[in-house]
Every structure is written in structure tokens, then in C-alpha cells.
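Novice: what would the 3D arrangement of this be:
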Amino acid sequence: MYSWLVLGLVAAAAAAGYDYESDPDIYHNKWWGPEGMEEDTSIRPFKVEWKKKMVEDLLYRLKNRRRLTPSLKGTNYNYGLNTDTMSYWLDYWANNYNFTAREEYLNQYPQFMTDIQGLSIHFIRIVPEIPEGKYSIPLLMLHGYPGSVREYYDVLWDLTKPADNRDFVIEVVVPSLPGYGYSDATNLVGLGFAEMAFIFKNLMNRLGHEKFYVQGGDWGALIGANMATFFPDIILGYHTTMPVAATDEALTLITAGSLYPAAVVPTELTNRLYPLQNTLEYFAQDFGYLHIQAAKSDALGVCIGESPTSLLGWFLHLFSIFSRRTNGNDPMGGLEIYSRDQIIDNLMIYWDTETATTSIRLYAESFNKKTFRSGFLNAPTTVPTVAVQALGEIFYFPPAALNTKFTNLVAVDVLDDYGHFLAMEQPQLFVELVLSGLQRIMQFNKQNM
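Specialist: Next comes the predicted model:
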């Protein structure tokens, strides 16, 4: 009986359909740049260049930082941060971080700029050689917050190199989100995660890809899902490490499941969602960041953007809570699973570009009344989808809930460990999951499309 209920809900959603062009709350193909500016459609080479003056100023601030207020005894990361262990990161940044070597590291991949809808968009693009007998597929990879394109640096070469056991090679395109890193920010209200879907569709079209695959986590997962919803004839497949189904049906199903979890969640995964009180307590304790970033983005941006210590502190807090739900009890916040270079490379992208505020604005432009009254959250997504669910991921949606959004859910890969930043934490596993996911999507397309 339960399965028929789910199928009925999915069928009702699919019958409704969704047309973004008739939705007044979606600013598709809007011009986000300065008025009167002509768009430069050329694709221009780009390199990260850290100015000497910027580095000198940064080092001065790091070496002349104020004394941090000691943490309360035994609180570890439960109050958001453990200032007693901040020197592990700050001293390394000030005294041991090799700016020249790390700048070279960030320039190891071909990078470019092009103008899309009035904004200069930065992106990495790796076009591999195609061995005889193989073909190339384009994959758009989208990062999140407080991440950047740096999230994918440890996986790109392995993703794009040919292998004897598969007949395709991958061309990857990894853009910086507008307002993040080296992509322009807009000075206009309204550029949210729905609107970014159009920018990245236009970017891929600019690069000559009429159809392509999308992979993403965090914001990249939400933008990628929107792309799959808006452009089902363009997106060949969607792979995500953070599957989210915010449909009315999914939320109703999850709520009703608290009475009988076995009807909603596989028995061995029950504790990822139920008792629902535990999930709600987790949201209440650790999701204050989302509310403040959505409600008062510029106030927070000023607070963390003026000091490298403040920026590091805020980002460590977020990396900690996103990596494991139990990290609050760890004096290092559980962050030693990442290298100091991984964390600080990512920070350097934000510091160099002064995007602390503009990156946070994506929350204000996405979590608002305009988004929630729009139809795309409930719209069915027919693009074949493969989801990965790490144990420490910040959201867990059971397959029954995901099916109310993703009507062609090809597979769900459930992991018994790991967290939100899977490409940084477990790069080899991430590569294997993406390659496996793409292969299953392609097989699905051959059989069904």
C-alpha cells in the first residue's frame, strides 16, 4: 500500500509539470552586469596571481592578531569553535604556508574567463586527449560554500585521464559560482541558486556543449538539481553528493514516517533520520549559520571579511559541523582529516578576491519568500540521477522521499563513513563514485531514452 502511495504522489507531481519561462519568480537570462556594458563572449586564459602587497598585508594581520578569547573548559567545538587550538592553523598560515608554491599549485589546471549575462565567470576546463576507440563526455562540476573550485583539485586529473576499462573520457568544467572566488559578483538583487542554473547552462553552451552531465555538492547540488529540472532535454545526467528533495510530498512523507519509520527508511538506515526529534535538534543546534547568512548576509560578511583570523574561524566552524555531526566534542573540531594546505588554499581564494560578503549573499537570494512561492522546488526532475549519501552529510533523504523529486533515480550509493566535503576528504573514493555513477546513468539512458 505504501509503495502505491509514493507512486501516486510522484505521478501527480509529474503531471503538474513546470515551465520556468512562465514563472515570474525566476529571473532567467537576466543581465546581471553593469548597465550599458557589452558582453565579451571570448574565452580568455586566466591565472591566479597573488599580489605582493596583498600577501604582505595578510601576513601583517596574521602576525599582529589580537589575543583570542580562551574557550570555556571542555566546550571544544560545541560553542562553534575552539580558540585554544586556532594556533594550529594561524601559525601555519603566518609562518609555514608557502605562498609561491601554493599559487603554482592553484595554477596547475587550465583556467579561463568568459562573460555570461554581464558577469565574468571564472572556470577550470580540462579537455583530455581522446584515445582511439573512445569518446568524450562533458561534465560540469559545481562547488558550494564555504568551498570553492579548490574542493575538486585533488580529483580532476584522475577524473579526466583515460582508462582501459571504460570507453569514454571526461572533459571537466569547474566554474567559480558568481560572487565566489574569481567570478564576478552582481550588484543587483535576485541572483539566487535558480538563476545560477541559467548562467551555467549558458556557460556550457558557450563552450560548445549542447548537452552535458552535471555533478555537485552543497550549493552545487541545489544548482545542479535546478538545471536538471529546468533543462531536462539538455542535462544528460545528474550526480550529487548531497541529494535534496524539498517537495511537499517528501516532507509530508518524512513527517508521517516518524510514526512508522520502516515505511519510509531502509531499516539499517533508520537512525540517519529517526527519531525525527534528533534530526530537528541537530538542525536547531548547527544551522544557525544558515539563518544569519540568509537574513543578514552583509553584516556577517563585514565581520568575517576584514580579518583573516575571523574568516578562518568562521570557515573552520562550518567545515567542522559539515564534516561530522559529532565533531563538536573534538578539541580540533575533527578537522585534521584535511591538510592545512587544503583549508588555507580555500581561504586564500576568498581572501584574495574579497568575496566574504558576496558569497554569503547567495543564501539571502535563495532562502527567501520568492524561492518558496516559486514552483521549481516541487517540480519533478526526470533527468536520470545518481545520489551519494555519506554518513556525515548534513541532510539525509531516504529514497522514497528522493523519488518524489527525482523520478528517474537510478541509484543511491550509501556510505558508512565520511562527510560533506567528500572530494577533499576522500578524493580516490569520490572519483570512483563519480565514474561509477556516470556509467550507470549512461546505461540507463541507453535502455530508456
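Novice: C-alpha only now, for contacts and for neighbours.
Specialist: Will do.
Novice: so how far is the first residue of stretch 286-299 from its last?
Specialist: For stretch 286-299, the separation between the terminal residues is 20 Å (CA to CA, to the nearest Å).
Novice: who's in contact with that stretch?
Specialist: 300, 321, 357-358, 360-368 (CA atoms under 8 Å, 6 or more residues apart in numbering).
Novice: how about this one, so we can line them up?
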Amino acid sequence: MGLKFLLAIPVLIFAIGYKLNSLFEPPPLPKLEEDTWWGLGPRNDTMYEKLILEPFNITVHEQYLVGWRLATHRPLTPPLEGIQQQYGMNTNLLRDIVNYWGSTYNWTERQEYLNQYPQYHVFVQGLGIHVVHVNPKIELGIKIVPLLLLHGWPGCVREFFELIPKLTTPQEGRKYMFEVIIPHIPGEE
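Specialist: The predicted model follows:
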């Protein structure tokens, strides 16, 4: 029993390792036709053939910024006595939230913050895609490397706003900077 058992252990370990390795292999990439149309409605060849980056800025009209939509809501019923959130949103808290978003929150400042980097809108195979694209200021002797950043789901390009200056400005001791391309995942806009 001793010698056969000792020989069977490496074979068993190899078989288990082989099976585990096959479980962790990534699946094969799907085969997609090159000119698949992903957009809604019929294919539009003029839009399909031209990949045009249209400059894009977030612009919220002044009538929305003054909070008139929040000010015209239905009257809130008073909350039950001694109840916080046990039966849903406490209307006192909801009133505070509505007041904050309608009168205190600085939408103009947020709009400026979101527009601080160049943004574009492009159609790719029928899908409208919002892209943040930041080119660094070119300096002599520094290589520019393109870098594609993708957010997770749920998420958005805003997650990278603090990182962009660190990637697109020269750093001491580095001979490269990044050209940053951050698309919104379709359906997450």
C-alpha cells in the first residue's frame, strides 16, 4: 500500500490541478461580425461610416437650476409619531432633502466641475457614446502614451476626475504622460 499510495498522490494532485486550471480559464471571445449594427432602428450608413467626435458640454437650462420642479411637488404628509424610516422614507427627512436639492445645492458649480475636461459624443456602429478625452500639454522629451480607462457597472466617467491630472501632467522622474480616453459604458449615461 505504501509505494502505490505515494505514486497515486502526485497523479491525483495533477488531475485536481488540471481540472481547477480549466475552471479558471477565460471563456473564448465571441465572434462578432465587423459591421454589426447596435443602434435602435434601421442602420444609418452616413452615421455608421463617419466616426465624428462632436464636442459635448453638460448644459442645464436656468429654469431647471432654480429648482422649480422640486418646488412644485405634491404636499408631503406628516410622518407617524416616533417613527424614523421603519415604514419607508420619513417625510421630514424627505422635505429636508428636497429643500437641499432645490435651494442649497449649487448646480452651476457642479456643471462647471463636470465640464472641466474635454468631452465628446460619437456614434460607433449605431451606439451613441459619451467620451472624456484629455490630451496632455506636450513637452519636449516626454512620450505620450494613450490610456483607455473604463468604469465598472454601475459607474460613470466621474470616478476618474481626480486621477486625470495625475496622468496628464509631467511627473518628476518620468519620461512619459498619458493621453486619457474615458468612454461611458453604453447604457450608463
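Novice: which of the contacts of stretch 286-299 of structure 1 lies closest to residue 79 of structure 1?
Specialist: Nearest to residue 79 of structure 1 among the contacts of stretch 286-299 of structure 1: residue 321, at 11.1 Å, using CA to CA.
Novice: quick one: neighbours of that closest one, just the number.
Specialist: Other residues near residue 321 of structure 1 number 25, with proximity taken as other CA atoms under 10 Å.
Novice: identify the residue range in structure 2 corresponding to the helix or strand hosting it.
Specialist: Per DSSP states H and E: residue 321 of structure 1 is located in helix 308-323. In the comparison with structure 2, helix 308-323 of structure 1 aligns to no range at all (TM-score structural alignment).
Novice: over to stretch 250-263 of structure 1?
Specialist: Taking TM-score structural alignment, stretch 250-263 of structure 1 hits no residues over in structure 2.
Novice: select the longest helix from structure 1.
Specialist: The helix spanning the most residues in structure 1, taking DSSP state H as the definition, is helix 427-448.
Novice: pull the distance from it to the chain's centre.
Specialist: 19 Å (CA atoms, centre = their mean, to the nearest Å).
Novice: re earlier: residues in structure 2 aligned with the next helix or strand after the helix holding residue 321 of structure 1?
Specialist: Remark: after helix 308-323 of structure 1, the chain's next helix or strand is helix 340-353, criterion DSSP H and E. Structural correspondence for helix 340-353 of structure 1: none found in structure 2, per TM-score structural alignment.
Novice: angle of helix 340-353 of structure 1 against helix 308-323?
Specialist: Angular relation of helix 340-353 of structure 1 and helix 308-323 on a 0 to 180 degree scale: 130 degrees, by axes from the mean of the first three to the mean of the last three CA atoms, to 10 degrees.
Novice: just the buried residues of the longest helix along structure 2, please?
Specialist: Criterion DSSP H: the longest helix present in structure 2 is helix 2-23. Neighbour-count burial for helix 2-23 of structure 2, with 16 or more other CA atoms under 10 Å as criterion, is recorded at no position.
Novice: ok, which stretches of structure 2 are strands?
Specialist: Secondary structure of structure 2, counting by DSSP state E: strands at 54-56, 119-124, 127-134, 143-148, 176-183.
Novice: of all those, which one is nearest residue 17 of structure 2?
Specialist: Of all these, it is strand 143-148 that lies closest to residue 17 of structure 2, at 34.9 Å by CA to CA.
Novice: one step back: which elements pack onto the longest helix of structure 1?
Specialist: Applying 3 or more CA pairs under 8 Å, 6 or more residues apart in numbering; DSSP states H and E, one finds that helix 427-448 of structure 1 contacts helix 156-160, strand 235-240, strand 385-389, strand 409-414, helix 422-425.
Novice: which one of the ones you listed lies closest to residue 47 of structure 1?
Specialist: Taking CA to CA as the criterion, residue 47 of structure 1 comes closest to helix 156-160 out of these, the separation being 17.3 Å.
Novice: residue range for the closest one in structure 2?
Specialist: The aligned range for helix 156-160 of structure 1 is 164-168, by TM-score structural alignment.
Novice: only the buried residues of that stretch, if you could.
Specialist: 164, 167-168.
Novice: residues contacting that stretch, please?
Specialist: Defining contact as CA under 8 Å, 6+ apart, one finds that stretch 164-168 of structure 2 is touched by 134-137, 177-180.
Novice: look up the closest residue to the most centrally placed residue in structure 2, ignoring the ones flanking it.
Specialist: The C-alpha lying nearest the average C-alpha coordinate of structure 2 belongs to residue 156 (CA atoms, centre = their mean; 2.5 Å). Nearest residue to residue 156 of structure 2 in three dimensions, chain neighbours excluded: residue 184, at 6.1 Å (CA to CA, 6 or more residues apart in numbering).
Novice: number of nearby residues for the aligned residue in structure 2 for residue 110 of structure 1?
Specialist: Residue 110 of structure 1 maps onto residue 118 in structure 2 when the alignment is built from TM-score structural alignment. Burial of residue 118 of structure 2 is recorded as 14 neighbouring residues (other CA under 10 Å).
Novice: now do the contacts for residue 118 of structure 2.
Specialist: Here residue 118 of structure 2 is in contact with 55-56, 132-134 (CA under 8 Å, 6+ apart).
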